[in-house]
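K.L.:
Kindly generate the corresponding structure for this input.
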Amino acid sequence: MPLPSPALVRSAPFTVPRLRLPFDAPPTRPDAEPLRARAIRWGERHGLIGPRGSARLAGTSLLGLGVALAGTATGAGASVVVDWFLWAVVLDDRVDDGPWAEDGALDRFTAAVEAITGGRGGRPADDPMLAALADDLWPRTVALGDAAWVERLRGHLLRHLDAQRELVRARGTAADLGVEDYVRVRRHAFGALVFFDLIEAGDGAAHPAAACRSGCRDALRERAADVVSWTNDIHSVAKDAVLGERFNLVTVLARERALGVQGAVDAAHGMLVAAVDDFTAVRRRHAACGSGVARRLEQVMGACAEWHRTASRYHLRAGGHASAHTGEVTPTLKSRQFEVDPHPLYALLRTTRPVAYDEPTDTWLLSRYADVRAALTDPRFTNANYGWQIAPLLGHSIVSMDGREHAAHRALLTPAFRSRALALIQASITEVAASLVGELRGHDRADLVTAFATPLPIRVIARVLGLPADTPEQVDRVRAWTGVGFSYLANYRQDPGLLTRGPANRDDFYDYLQPHLDARRARPAGDLISAMLASTVDGRPLSDEYVRGCCAVLLTAGSETSTAGLANLVVNALDEPGVRDAVRRDPAAADRALAETLRRDAPMQLVLRQTSEAVELPSGAVPAHATVACLIGSANRDPERFDRPDEFDLDRADGIDREYSAASSHLSFGAGRHYCLGAHLARAELTTGLRVLLDAFPGLRRPPGPAPAPTGFVKRCPPRLDVLL
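P.N.:
Alright, predicted model coming up:
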């Protein structure tokens, strides 16, 4: 049976052949580790990788392939090859992981690379990859060869980016590529021809474009490029199939030739063997003019094959590649599918791999309710992960604390969100919601994400802190800060653009915030900033650094997740039969509607933890010092815990107040000692907002036509919510 499109989530078992090429990898360099360490420092210095990426590269074999490609090159040549490899890996991750390359981003990136390499400048200041290329990598590269070699390299680099763009466009449409077109595009998209140029110059032997009239060098390079890219495709087939990747040699062959999985794998392997044979035949025919080039290309093919045999990300299980099944493959958090619709992947994980290791992100995935709740309540699952998630931005804050330290700092903040303080906040919530509704009057339609769900929680949490956020301009300014801050916190894919924008965004926010801290220190008021400035822990006052970081955390968490929760709540009130009328008849029904929204449509789909020691969970073991993704969105729809988990049931909860406590059945506010500090505030905001909205517009409804689906990798909600008022 042909592979289905867009996704093959299950298949009959198939055999992935052990690819043994008749070529040896280059000898191991004696300076391999220093060369790898130097490249990591280079990536850190230019903002291509953060602490998480540095640790990942230091602990895996990924950069080992870049070092192997450097061969016996010395000095500047070797470092240029390895730095280019790191640069290309980061770019490949950005293109393949999530939505970065969409909406023209890759087109703009390509245009900037063309300008930089053509000597016309033009790098956007906020993209560290382009800055590294313009300021460092390209100047060092052009020093390795003459003008003709530089122009050939530049041509291959731009064709590589154009091929990537072609694949991105094809993925975004229903268009398919036939085998012939795919081979052409893949040859350039993999980037092998770029590295063949770099390797030649790194070796100090950049050659003319053609050594003989028959074009033997180009023929050798093209065959070698096919070998290394198809080697990658064959090793990646199970991973690509389960993630719905249509552009893999195996899946293209299956689609075009109506082959089953095993037949397509065998056909791809046959093409690979034929390409090796063609390479060998060309080398024999042109031994006099291409032997040096051929020998180096053989080493590259050998190094790539060896790396794919040993790299853990290409092994379906510890036993190797003898037998494979897409049901054995862990969907990676880097998949675009988690942005579009994660629930089929959640179901696959719960059924086949409830405790699974995701190699590309170096993360253990927990998808069943019992395991996620255990992780959220077991003190062996710590907040140490925030050491790379948020500490580089905000320092040591309450989100990165555990144990007694966390308890002490939480105790300072809890009164601001409970009892008498919450009653005062309730009045503010009602006032803000009424004001926003007033601004909607007189309009026939609106986008409630922009006009209601976003400004309501921003204005409320800003008032709690004591910051001005009443005008649209003030709301927009806070929204810009919290949006970047949340993206930095949720940057599990470690996109370098977000790593770079985070500190600049923080500095801008802190510059705005400091005068407010100074004013409250001189004249305290009844807000949370004043309370923090007057508080002590272990007899010591809180530092301005800590208070600034705490304000950033509370403002971001108190607005971003509440915006998503309110948008999802309104969607369910309008789309689920009987919910809107139930809320209008009985205001208490809003609490039930919110509890079920939080369960079925969690605004936060996952949180991370880190184990302090090995832990045995109900579904399996997690090793010590592991990063763990608690998949809240999956746990909340676990059929072992909830009957009919994908359905919206307004009367599902037994005790409604319980659903807003640490004993809640859903896990959207967490559980245990780190249960959401602002859960009661969120409840008040979202239920009040819904009731005020429906009271003001009893006929509120969706306009005709399809509505935008919810999206998001971490925070999940519709990007807009168009309604008729």
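
K.L.:
rest of the way, CA atoms for contacts and neighbours
P.N.:
Fine.

K.L.:
What is whichever strand or helix holds L413 packed up against?
P.N.:
In the assignment (DSSP states H and E), L413 maps to helix 403-413. If contacts are counted by 3 or more Cα pairs under 8 Å, 6 or more residues apart in numbering; DSSP states H and E, helix 403-413 sits against helix 528-533.

K.L.:
ok so, going back, quick one: distance of the helix holding L413 to the chain centre.
P.N.:
Remark: helix 403-413 is offset 30 Å from the chain centroid, using Cα atoms, centre = their mean, to the nearest Å.

K.L.:
List the buried residues in it.
P.N.:
Buried positions in helix 403-413, judged by neighbour count with 16 or more other Cα atoms under 10 Å: H406, A408, H409, R410, L413.

K.L.:
Show the subsequent helix or strand relative to it.
P.N.:
Following helix 403-413 in sequence order, the next helix or strand is helix 419-440 (DSSP H and E).

K.L.:
next one: that next one to chain centre, how far?
P.N.:
How far helix 419-440 lies from its chain's middle: 35 Å, per Cα atoms, centre = their mean.

K.L.:
Would you do the same for the sequence below? I want to compare the two.
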Amino acid sequence: MSTTDVTARSTQPTLDSILAWLRQARESSPVVHDETQRVWQLFGHADILRVLSDPATFSSDMSRFIPPQADFELFSRGNFVRMDPPKHRKLRDLVSQAFTPRMVSDLVPRIAALTDELLDGVEGAGRFDLVETLAYPLPVIVIAEMLGIPVADRGHFRGWADTLLSRSEQNPGLPDDAAMNRLAPTLREMNGYLLAHIKERRARPADDLISKLLRAEIDGQRLDDEEIVGFVGLLLIAGHITTTALLGNTILCLDEHPAAFAELRADPTKLPAAIEEVLRYRPPFPRLARRTTSAVELGGKQIPAEQLLILWIVSANRDSAHFEDPDRFDIHRKPNHHLSFGYSIHFCLGAPLARLEARIAMEILLERYRTIAVARDDRVEFQNPWSMISAKRLPVDVQAAGAGD
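P.N.:
The predicted structure follows:
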């Protein structure tokens, strides 16, 4: 089955239309060769988990499938998401010296203060755009401050993210020449901006993450400036949009399930489990890619070496062979082994930060507002769900706690 099947039915695909297509594909053949796109598509939790668990057979290095482009190659030097061991381990270990659990936990007071400041900006308003007011600025300010780059430049960061993650076509494959040419100017601008800040910190170190990355050392080896560009760019772009998506998706899920919303309002200690269910139910990134390094059998299909695999995470998270009643939103789901943050060596390094930001923001929203509802007479705008499962604009109606008492 090809993605063109669902594209033909919907020129403006919705998450529901994609989920319906994925359900049909998963039930008919969990592993299928898409001859139109020249990729293998995987839909089942077990097969996708196997791929993510075996980086030797299923490589994250996509360089041979992507046309050579200097700006992309510079960005890729420190982007360990697209690396295999042993280089992946070396870079991740170096980055982990600077990006520590302690650094994340120390952000709790700042995340809470920022959430309050941002919501103070719409104090008294009965309606506001949750994305513009909170879900976008909160994580991007946190990351910018953590890195030591100007928060005032966050408009640039949003523009870069919109360009790098947008795609107009329903194609699960990797960028072709035309796409790389479209992305090159944005990559060049972002790389140059970050490299300038890294060089400035090398000359004048401070107490920020970039300075700590410059000091990180294993066996006498340190990261060079160009390697730091890749990690910082990844954290800046993927880091903030993950939390933006997670916050918006949490409100959307709870709005659709008012009993769960009421339960969390009565007992906010259940928020961590609810956030995990949001991640399963509406994962920010719908898919991942891998490359076969040797011939392998998956789902009863013989797949040759050097094939591109598209792993549909959003489908794995709805697989009835792994999750009971998978299309039901259940904040009590246990266990909840979703794959939204990846698995094994490539498990998302920023997952604890995204979870923390979402939990603190939701606690404060529940404390401030006695009701939060998606505005029914206004327009919710979504990202293209082939690339991101996230709201771009999310108007909400709120009633302040204590109002009318």
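
K.L.:
Can you pull the TM-score for these?
P.N.:
Remark: TM-score between the superposed chains equals 0.87 [TM-score structural alignment, normalised by the length of the second structure]; 388 aligned residues with a Cα RMSD of 2.7 Å.

K.L.:
returning to what we had before: list the contacts of the helix holding L413 of the first structure.
P.N.:
Helix 403-413 of the first structure is touched from outside by I398, L528, M532, S535, V537, L677, with contacts defined as Cα atoms under 8 Å, 6 or more residues apart in numbering.

K.L.:
which one of those is nearest D371 of the first structure?
P.N.:
D371 of the first structure has its nearest neighbour among those in L677, at 22.4 Å by Cα to Cα.

K.L.:
Can you report how many residues lie near the counterpart of the closest one in the second structure?
P.N.:
Aligning on TM-score structural alignment places L677 of the first structure opposite L349 in the second structure. If you count neighbours by other Cα atoms under 10 Å, L349 of the second structure ends up with 20.

K.L.:
what do you get for N171 of the second structure?
P.N.:
Neighbour tally, N171 of the second structure, other Cα under 10 Å: 16.

K.L.:
What spatial separation is found between the counterpart of A427 of the first structure in the second structure and L311 of the second structure?
P.N.:
With TM-score structural alignment as the criterion, A427 of the first structure lines up with P109 in the second structure. Per Cα to Cα, to the nearest Å, P109 of the second structure is found 37 Å from L311 of the second structure.

K.L.:
which one of these two has more residues nearby?
P.N.:
Set side by side, P109 of the second structure and L311 show more neighbours around L311, with 26 against 11, by other Cα under 10 Å.

K.L.:
quick one: what's aligned to the more buried one in the first structure?
P.N.:
Taking TM-score structural alignment for the superposition, L311 of the second structure sits opposite C630 in the first structure.

K.L.:
The helix or strand that match falls within vs the second structure - mean distance after superposition?
P.N.:
C630 of the first structure is part of strand 627-631 when elements are defined by DSSP H and E. Its matched residues in the second structure lie on average 0.5 Å from strand 627-631 of the first structure after superposition (mean Cα distance after the TM-score superposition for the first structure).

K.L.:
For that strand, what is the distance to the chain centroid?
P.N.:
The answer for strand 627-631 of the first structure is 13 Å, by Cα atoms, centre = their mean.

K.L.:
Tell me where the stretch 501-650 of the first structure has helices.
P.N.:
With DSSP state H, counting those that start in this stretch as the criterion, the stretch 501-650 of the first structure has helices at 528-533, 544-575, 579-585, 589-600, 632-635.

K.L.:
Output those as a markdown table; include the columns distance to P623 of the first structure and mean neighbour count.
P.N.:
Shown next, in a markdown table, are these (distance: least, Cα to Cα, whole Å; neighbours: other Cα atoms under 10 Å):
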| stretch | distance to P623 of the first structure | mean neighbour count |
| --- | --- | --- |
| helix 528-533 | 38 | 21 |
| helix 544-575 | 30 | 22 |
| helix 579-585 | 44 | 18 |
| helix 589-600 | 29 | 25 |
| helix 632-635 | 21 | 30 |
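
K.L.:
Out of the ones you listed, which gets nearest to A219 of the first structure?
P.N.:
helix 632-635 (49.8 Å).

K.L.:
Which secondary structure elements does that closest one sit against?
P.N.:
Using 3+ Cα pairs under 8 Å, 6+ apart, helix 632-635 of the first structure is in contact with helix 343-352, helix 369-377, strand 606-611.

K.L.:
Out of these, which gets nearest to P710 of the first structure?
P.N.:
Nearest to P710 of the first structure among those is helix 343-352 (11.9 Å), distances taken as Cα to Cα.
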